[in-house]
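> Predicted model, plus sequence, below.
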Amino acid sequence: MSRILHRLGHSTAAHPWRTISAWLVVVVAAFGFSGAFGGTFHDDYDIPAAQAQTGIEQLRAHVPHGGGATAQVVVHDPSGAALRATDLDALVQRLAAMDHATSVSEPRLSGDTDTALVTVAYDVPVTDPDLVGAKGYDPLVDAIEPLRDAGLQAELGGELPGGAESQMKGTGELAGVIAALVLLIVAFGSVVAAGLPLAVALMGLAVGSAGVTLLAGVMDVSTAAPTVATMVGLGVGIDYALLLVTRHVEFLGQGLDKREAAGRAMATAGRSVVFASATVLISLMGLRFGGLPVYSTFGYATAIAVISVLAAALTLVPALCGLAGQRLMPRKVRKNRAPRAKKPLTARWAAGVSKRPVAAALAALTFLLLLAAPTLGMRTWPQDGSSNSTETSQRRAYDLIADEYGAGANGPFTLVVDTTQADPQAVADQVAAEPGVVGVTTPVTTPDGAISVFEAQPAYGPADERTSDLVATLRDDLPAGVEVTGLTPLFADLSGMLSGKIWTVVGFVVAVSVLLLAMMFRSVVVPLKAAVMNLLSIGAAYGVLTLAFQHGWGGSLLGIDHPVAVSSWIPILMFAILFGLSMDYEVFLLSRIREDWLHTGDARGSVERGLASTGRVISSAAAIMVVVFLGFSTEADTVVKQLGFGMAVAIVLDATVVRMVLVPATMTLLGRWNWWLPTWLDRILPTIDAEKDDADLWAELDQVDSLDQVDGLDEKVGA
């Protein structure tokens, strides 16, 4: 592999315009194919394993146009005056005239008659193309606009408006890119060197986005999957390019010409990038064990983005480095004004940690465990109207409904009774007498007489923990043939399912990642220790996320005006992505430590030198990824906000507490035991060198005048 990567770097640096032209052709072709054969992103909220899905399927089978999307319209007179019947009748007529609207309820007036609640039922699910985004939302806005013009407050809540108002605006992505560019300029001291990683990442991401669109042409891809793919692809793309450019600049500083510097950067750092990306892809494939098809689409879409930015990094970086030449060097170096020689900060830090490894390790471990402690009390719940910003109509509708009708009116249960097994009225009476239920509607039997349907309003809001308990209690107490369904019971099922599935994902990702690291570093201790530390940093990130959102600590800085549960989608998604990203940094750091260890046999010194040589680039890469993720945390959608914030926190902890303290401290304590591998395992375990720098090989390469001569070095370059 080293020979291939060396040739690739040397060749692309020697002929940069060929590579750049080829990439432009690839980008145009990718967008052309995506436009011709790509599909549209589509959510599938059916959950076959959920108990509530049984009731939904019964409604679809027996109720004409049943089991479709719903929306709530709430009208309020701010002056406190009673609403006029003519206004409400006109509203009902406008709502009934909308496409796919099959029924509109009679306005439910509040006790003081200044508020009315109307529910709209559709004949297609909320994921139907005719309802997605503005197609379903704009007709609702048009229907309530006359009321707003008349001075009334009219808001939209429920299932359909919630999906439309959570669309990504893209401002967070732009802010993250700008912040990343500033950090790159500071890190390199050269505008050219700073812009290069960003340009490479964006080029790769463009192809990746087209690839995700093509994926949508052959399978259902969630509307949120491109956001996650962009978030991860942009972060790792910049990181991979940054590592390669850093090594290239190092070799330029040693006096090598730009082509040879590109070849050697690819043969060393390029190899680390390849295997680091492999750990990310392994983690993403773990999403398939999340139990929901939507997780698989997250994994596939993000994998396409990672592969695209990897390809861009391995080809465009050496090409652009060859084109830029000495302009990659800081201005002072180009003007022969070398900076004062002094020991790098990371080297001084590494020496300090190595002097007191026990204290450093205990302090870091204690800090991470304290941060992780709130995770034990984390409560997960899918996003609903209560978690949105007060700037959204959905949140204003939620608050109005809660004030006028009770919090449970925002998430009523639908009870489906099989008339051959139970008496609908008796079931309704039993439900009405259940503690925690404030009211039920009259059961309505379907035209075919097979089932009877009524609604029950809980006393608590959908996200209240007692609501899930009430769903479980009703299912236990009610006779056979009765299903408790609706959006809130479906959410309760989803939350419980995902809480159990996370351990399957953790087991797969950890096991495969440990095996890969064992092959790369010829050690049992290093991969196991890396897995434990990654779990610690992710657990600490969960804890901070819980404090910020569930307990409201600093939530106002994130646009959250009250405590909200952590989204049920977040723990599995965060783990799969973060474990791979953390392994990125582990590969970057350990490859340099192992390289030094193989050359010197100095266990303690190799830790110091490895951290000193990679500390700055890892810190810079982490800082860039943090600002990219924080950019996404500024979006209005609570799930995206939580994901961006949680991942930013995890990267901060991983790049500082773990990589800069815990890893060097524990490796110093373990010494030669870091590289222990049983003989029997060494014989059967395939060998993968993450990164090595053979001085004799470089000396021989210096004498090579033609790339064809490199073929004779096959046996000397391991892969």
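Received the coordinates, thanks.

> Going by C-alpha atoms from here, please, whenever you check contacts or count neighbours.
Fine.

> Could you tell me how far Leu563 is located from Gly644?
For residue 563 the amino acid is Pro, not Leu. 17 Å (CA to CA, to the nearest Å).

> one more structure, for comparison:
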Amino acid sequence: MRNALYSYGRLAARRPWQLLTAWLLVAAAVVGVWVAVGTSIDDAITIPGSDSSRAQEIQNAVFPASALGNGTLVFHDADSSVTSPEGRAAIEASLLAVRDVDGVTQVVPPFPQEPGQPTPRISADGHTAYAQVYFDVPPAALSEQDADRVLAAASPATDAGLEVLPGGQLAQAAAGDPGHRSELIGLAVAAVVLLVALGAAAAMALPLVSALVGLVLGLAAIGLLSQVGAIPDIATTVASMISLGVGIDYALFIVVRYRTARQEGQPHERALGVAVATAGAAVLFAGATVAVGLGGLLLAGLPLLTSLGWTAAVAVGLSVVAAVGVLPAVLGVVGSRLDAGALPRRRSKRASKAGWWHRIGERTARRPWLAVVGSLLVLAVFIAPVADLELGQQDGGHDPVGTPTRQSYDLLESAFGPGVNGPLLVVADLGDTAQTDPATVQRQAAALSSALADVPGVQSVQGPRVSTDGSGALWQVVPTTAPSDPATGDLVTELREEILPPLATDGTQLHVGGQTAAKIDFTDQVAERLPLVLAVVIALSFLLLVVLFRSFVIPLTAALMNLLSVGAAYGILTFAFAEGHLTGLLGLDGPVPIESYIPLILFAILFGLSMDYEVFLVSSIAERWHAVRDNRRAVVTGLGSAGRVVTAAALIMFSVFVSFAGQDNPLIKMFGVGLGVAVLLDAVVVRGFLVPGIMVLLGRANWWFPRWLDRLMPRVDLEASPAADETPDGLPPTDGRVAVPAR
């Protein structure tokens, strides 16, 4: 690998335009196909083997139209009743026009079709009503244009003075694409950090270009792969967030290594070869560590987590490709112009001899206990709120005020009660019973309807709706509590364990489904698989560091330090969202529950990113240790060398992650705040003070490793640089070690 990367770097210096053209052609082909086919999105939550999944399967089989997109159209008149002659006429005229909208297959009006029928879609005070609108495309295919056409068709109601709002999937479509404002803000802040860290506009621009190339390639690859299996919309957002963060960081390390080689007097061709052979190999290893963390999500056995895991891993992988493949070609073109647009600098003699992080290392070496205890106290402040962490579910009532989903949620809740926003579905698989004994089926249906209506916590029951072939039936059960209320979860459990089993006779199967029930099943399975995911990710990361550093102590302390960073992220989420202390600042109007899978995803991502910073720091320390065999001196000089770059990288990633907190989706806000603050804490507090302090206290024990095991394990050398006497064909053969530099 070392020779191959070095040769590629030299090739990029000799033939930059040819390489860059080849990369651009490949990127254009991939992006062109992606633009043509798009990204297949599916936000439905499925849990294989669960009761809600079985209910969904039966529902899709006997009611195929239910698998397609649908939504509600809410009508509200604050001054009079919607059932007045004028109000009813306006609503009926609107729904008649909605039926003619392209893509609409059915409209179920709020008014009864026959005298004496119940009116569950009209509020008790008569001021609010809602209609069901069904489409001929899947939910993910509903667009903002579809919502706009439906709302435009409802103009007779708005002209009559009624308020008309979209609800459900229609409201999600009406919210539209959040755009790229968050990414642009993150890039702008990252550009400022890069400009200060690198001191030149040209050098600042290269990591941004590399990251953007990796982002576009990653999204294109994800879009193409989604044609095999659709992914949730949130997966592309999380992938974009991680891709931008690591993409800028990885490119930064290569640019810094190239610039250092040039400042040491090496010619352009050799400097670029050295940068790719050392920093490039380090980027490959760093990407692998992040992939290990993300790969752990696949063990959960849940489609949502699997999608989040592989999409983020693909995004990271393409960021690595952009940094190691495309960036060297761009550096080959830029060459000596890397310092164009340099900032004026004033540096004191003291600063030139020993940087800020070197001086911190000296103080840590003199008082390691102070650094360790002080760091732990700082982390304890951030971790402490975890004691009050309670996982829950989010619903439209947690969206920012003024968004389409929140407006319709609040209006329906005030008119019909909170449960109308998350009805449960009781699905019956009747098999052949309906055809052989229809009278029995009718008795069962009546008994089930009566039993459901009598359950405490049930507000109303609609149904049964029987399929045309008589093989299935469906009831809609509206709870008295909101979808996110724990009492709704208790109701689902009661229905499954106590109410439905006695009624499932004569071969009839009864299941509880719907998105609310699916989220409850999802939470249960996450809790069941969590220990396995944690154990595998920690074990694989530990083994990687054992091979890398030839030590048991360093990987063990790294795993413990990473867990502290993850704990800090959990504490931040609890304080900011679950307890609501920062929700006002984040555009929310109250506490927001933390979804069950958020901690698991944060663990997978943060563990990988923390390993990156551990590698960046300890590889620098290890280089000095192998040179001087003085642990204290190695810690001081290694921190002094790596601290500035690691801090700059963390500030960049913090900027990118936190910028996503500006999006409306509370889940994205949680990812942005949790990841951003935790990464900054990890780089500054954990890697800057805690790890060096512990390494000073442990002394030579850091580097203990059995000789017999050292002979058996493969070598990955993070310090070696190419020899000065390399041949034109590459580097001379080494002892089998793969060279990866300390940054």
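Yep, it's here. The structure displayed is predicted, hence computed values, not measured ones.

> Check which helix or strand the counterpart of Ala251 of structure 2 in structure 1 maps to.
Residue correspondence to structure 1 (TM-score structural alignment): Ala251 of structure 2 is matched to Ala241. With elements delineated by DSSP states H and E, Ala241 of structure 1 resides in helix 225-253, which encompasses its position.

> What is the longest helix of structure 2 by residue count?
When secondary structure is assigned using DSSP state H, the longest helix within structure 2 turns out to be helix 515-549.

> Contacts for the next helix or strand after that one next, please.
Reading on from helix 515-549 of structure 2 to the C-terminus, the next helix or strand found by DSSP H and E is helix 553-573. Residues outside helix 553-573 of structure 2 that contact it (CA atoms under 8 Å, 6 or more residues apart in numbering) are 379-380, 382-386, 389, 538, 541-543, 545-546, 594, 599, 602-603, 606-607, 610-611, 614, 670, 673-675, 677-679, 681-682, 686, 691, 701-704.

> filter those to the buried ones?
If you count burial by 16 or more other CA atoms under 10 Å, the buried members of the contacts of helix 553-573 of structure 2 come out as 379, 382-386, 389, 538, 541-542, 545-546, 594, 599, 602-603, 606-607, 610-611, 614, 670, 673-675, 677-679, 681-682, 686, 691, 702-703.

> Val107 of structure 2 belongs to a strand?
Yes - according to DSSP: H, G, I helix; E, B strand; the rest coil, the state of Val107 of structure 2 is that of a strand.

> you'd agree it is up against Phe135?
No - proximity of Val107 of structure 2 to Phe135 does not meet the contact threshold set by CA atoms under 8 Å, at 9.2 Å.

> of those two, who's got more company?
Phe135 (24 against 19; other CA atoms under 10 Å).

> Inside strands: which ones of the buried ones among the contacts of helix 553-573 of structure 2?
Ile594 (DSSP state E).

> The aligned residue in structure 1 for Gln525 of structure 2 and Glu260 of structure 1, how far apart?
Per TM-score structural alignment, the equivalent position to Gln525 of structure 2 in structure 1 is Met497. From Met497 of structure 1 over to Glu260 of structure 1 the distance is 54 Å, taken as CA to CA.

> list the contacts for Leu5 of structure 2?
Going by CA under 8 Å, 6+ apart, Leu5 of structure 2 touches Gly273, Val276, Ala277, Gly280, Ala281.

> And Pro563 and Gly644 of structure 1? Which one has more around it.
Between Pro563 of structure 1 and Gly644, counted using other CA under 10 Å, the more crowded position is Gly644 (25 against 19).

> For Val536 of structure 2, see how far away the residue lying closest to Leu600 of structure 2 once chain neighbours are set aside is.
Spatial nearest neighbour of Leu600 of structure 2, excluding adjacent residues (CA to CA, 6 or more residues apart in numbering): Leu530 at 7.1 Å. In this structure, Leu530 of structure 2 and Val536 of structure 2 are separated by 10 Å, where distance is defined by CA to CA.
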